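Colleague: What follows is a predicted protein model with its sequence.
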Amino acid sequence: MSASRRPAGAWRWAAVLRSPHRLGFLGGAAVLCMASLWWAWCLWEPGLAPLTWPASLIHAVVMGFGFLPLFFAGFLFTAGPRWLHVPAVPARMLLWPVSTLVLSWALFLWGAHVRTDIAALAVMAGALSWGWITWRLAQLLRSSEERDRFHVRLITWACASGTLAWALVAAGLWQCEPTWVRAALGWGLWGFLMPVFVIAADRMMPVFSLVRLRWLGDRGVVLALLGVCLIQGGHAATRAVGMDGGPVLTMTQSWLSSLAGVVVLGMAWHWSEVQNMRLRMLAMLNVGVLWLGLALMLPSGSLASVHALTMGFMGSVWLAMVSRVSSTHAGRSIAADQITWGLFWAMQLATGLRVAAALLPTMQQSLWVAAASLWLGVVGAWAWRHARWWGRA
């Protein structure tokens, strides 16, 4: 059938290239589903396919650096030009780095079962692609005459930090140095992913704007949270290489993290008091902030804390914001409809099961499998639904 005779609602690759968010989100969804399916398979059939590295470490790498940067790219090159008041970026400009990132993670998972050097080269290809995306974002920043470039500037620095951590993962895989990989993962989580979430949230979510501490200034809350992220990232990286800094520094880091957790929980409570939590989108974002507070209060570096942060906070905010952007650009008036609302609460259950698995060692394996299976079902259903929107006019 010719292009002119296709139904108006038919899925078309040309529609994906209409906007950076469509291309980036589609690539991110593909990697997310691929990584989630691989991990669930590893838990369903442990030992079925030999691995060159521990499965948990491969899982951490692909979930840490795999899908979120692609969603970042789609979002930043859609919203960034508007924030900076510069011309829109054509999606075709991102076609080769997004394609490289998706293919590199597929190659990485295959190499994890075959050869370590293949996995390392795949990660390095991804790091180079992400470095190019970061450089292009920096170009947008330099071309802007907008006075308020605070958020884009900080996000660009965070993305550059992520490029270095990404490259260190590749180097650790190439040199068979797991300590390098673990250090890069710790810094990548707190020095790359978390800052992007916190900075974007300060720009788009009213929860941070409701709390203004006079002695910290107008942007004191977000800067304080970024400081906590850097401390957490430094602690995670140094601990991975056997340099914990001694009991005094460890206790100080733990105390600061717990204090930040209390402040974040207080912010979430205050936000729920002044906002209408019957609005599902606001409720979803507030639940994510609650997970952030809990993650900061749990023992630093524990699996419970890591998954409360990644699945709870990042997962909730990611699902809410990407659903909102996708729905708005697809011409849908309700971003959090019944399907999205149901998937969101299924994700909360998956997160609760995974955190419980870390706290209940005797039930760990069964809770792991249940959490991974439910997570796969949630992201699979969500991706299938939204992928159809991204490919339609």
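Modeller: Okay, I see it.

Colleague: contacts and neighbour counts: CA atoms only from here.
Modeller: Will do.

Colleague: how far away is the closest residue to residue 21 other than its chain neighbours from residue 94?
Modeller: Spatial nearest neighbour of residue 21, excluding adjacent residues (CA to CA, 6 or more residues apart in numbering): residue 74 at 3.8 Å. To residue 94, residue 74 is 9 Å away according to CA to CA, to the nearest Å.

Colleague: here's the one I want to compare it with:
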Amino acid sequence: MNEQTKNSEPIASEGRERGPAPVLSYGFRPFFLAAGAYGALSLAFWVGTFAGIVTLPTGLAPSLWHGHEMLFGFAAAVNSGFLLTAVSAWTGSPPINGGRLASLVALWLVGRVAFWFADFLTPFAVAALDLIYIPVLIIFVIVRLLGAGQRRNLVFPILLGLLFAANLLYHLEAVGWGAGTARVSLHMSVYVFALLIAAISGRIVPSFTANALKELGDDADIRSIPVVEKLVMVAMVTAAVADLLIPGGTIAGGLALVAAILLTLRMRYWGTLRVLNQPILWILHLGHIWLVAAFACSAVSGLTGLFPAGATLHAFTSGAIGTTVIGMMTRVALGHTGRELKASPITVVAYFLVTGAALVRVAAVAFAPLYTNSWILASGVLWSLAFALYVVIYWPVLTGPRINVSSA
């Protein structure tokens, strides 16, 4: 039996799901579907807005609405699905499923509906409906972790708390109680997601890679470097705080450079070049490479002013978040429904579409700025197609029962 069929991933119990409908049996199922659909839909509407075809329902700048919904709508849904599933494995407890899971999805959806129908609601109503979700998620997660004595993993509800604080900053400006806090909110949330990606990638990418190579008879020295792991997180937090307090300055740029160097060193023993023939693995490595690139772009921007701030921001979002997200959404969906851990050709197409969207949004905009509007439109189309493909491909996987794949 090889690594692709034994599905021994440290995320959720692999027992056959019973009780509630399959789609409500584990957190990743409804939230990954919701994220895929919302990632495609919201970007399609943003493209329409950018092209002057549709008008977004927002009292703030359309770009702020777009940023909020991609971070607190799309990315938050993916993060929710992953954490709700992971907590079950970390604590050895039954998954949060059935009615409780449905209620969480409903709370997330209420926030999205509030943003889409903001023209018919007061800013205070939109804020109340949108802000309630993350605290409830934190309660679900932290109760499980504390009950099992899992203090090591309390970093995740802490990061969720920071995400809630960032969302609150957005709504302070929307209701007229703050000036410029919405933009700070988006930048803060980007860094929170970057930290989440760094924390999760450091745990799973070396492990997944080592297991896959071992099954192929490759005993490569795949491992993490403990001291670098600690320094990476410190450097990222320091760079983030500096950029939020003194945006675009040389101090923030210098600290971003340190973070980029440490993130590169972190991958020294990850065996990236050994998994180029395994898309289900290289997409996760690529997500981390985008994290390196994002901090490198931030360093160049802060130290020289030669790299556009918008392109830097999208190296984090379209690049690091987008690539890591689609990699995790596909791997978790396959591995925790009993399927072979192998990306289908259409899934690989989705990987390339997301990667293309990020490259166009970052590199093309930075180096061919005369065509910025066209690049942004092209990037949005590629992204929407990628996540629409995900929904189509993985709908039966996420809504159907778990299957068992034999080693044959």
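Modeller: Nice, I can see it. Source: prediction; values computed, not measured.

Colleague: Any chance you could compute the TM-score here?
Modeller: Scored against TM-score structural alignment, normalised by the length of the first structure, the superposed chains reach a TM-score of 0.83; 360 aligned residues with a CA RMSD of 2.5 Å.

Colleague: Map the residue nearest to residue 21 of the first structure onto the second structure.
Modeller: In the second structure, the residue paired with residue 74 of the first structure is residue 81, using TM-score structural alignment.

Colleague: so its match touches residue 31, yeah?
Modeller: Yes. Using CA atoms under 8 Å, residue 81 of the second structure is in contact with residue 31, at 5.0 Å.

Colleague: the more surrounded of these two?
Modeller: residue 31 (29 against 24; other CA atoms under 10 Å).

Colleague: got the contact list for the counterpart of the more buried one in the first structure?
Modeller: Matched by TM-score structural alignment, residue 31 of the second structure corresponds to residue 24 in the first structure. Going by CA atoms under 8 Å, 6 or more residues apart in numbering, residue 24 of the first structure touches 70, 71, 72, 73, 74, 75, 98.

Colleague: so what's residue 24 of the first structure closest to, chain neighbours aside?
Modeller: Nearest to residue 24 of the first structure is residue 74, by CA to CA, 6+ apart, at 4.1 Å.

Colleague: dump the residue contacts of the one you found.
Modeller: The contact partners of residue 74 of the first structure, by CA under 8 Å, 6+ apart, come to 20, 21, 22, 23, 24, 25.

Colleague: now with 6 Å?
Modeller: 20, 21, 24, 25 (CA atoms under 6 Å, 6 or more residues apart in numbering).

Colleague: Narrow those residues to those in helices?
Modeller: If you go by DSSP state H, the contacts of residue 74 of the first structure have 20, 21, 24, 25 in helices.

Colleague: residues in contact with the last one?
Modeller: I take that to be residue 25 of the first structure. Each residue near residue 25 of the first structure by CA under 6 Å, 6+ apart is listed here: 71, 74.

Colleague: Kindly recompute the last result at 10 Å.
Modeller: 16, 31, 67-75, 98, 322, 326, 383, 386-387, 390 (CA atoms under 10 Å, 6 or more residues apart in numbering).

Colleague: again with residue 200 of the second structure
Modeller: Counting by CA under 10 Å, 6+ apart, residue 200 of the second structure touches 156, 194.

Colleague: before we move on, which element is the aligned partner of it in the first structure in?
Modeller: The alignment partner of residue 200 of the second structure in the first structure, by TM-score structural alignment, is residue 200. Assigned by DSSP states H and E, residue 200 of the first structure belongs to helix 194-204.

Colleague: after superposition, how close is that helix to the second structure?
Modeller: Compared with the second structure after fitting, helix 194-204 of the first structure deviates on average by 1.6 Å (mean CA distance after the TM-score superposition for the first structure).
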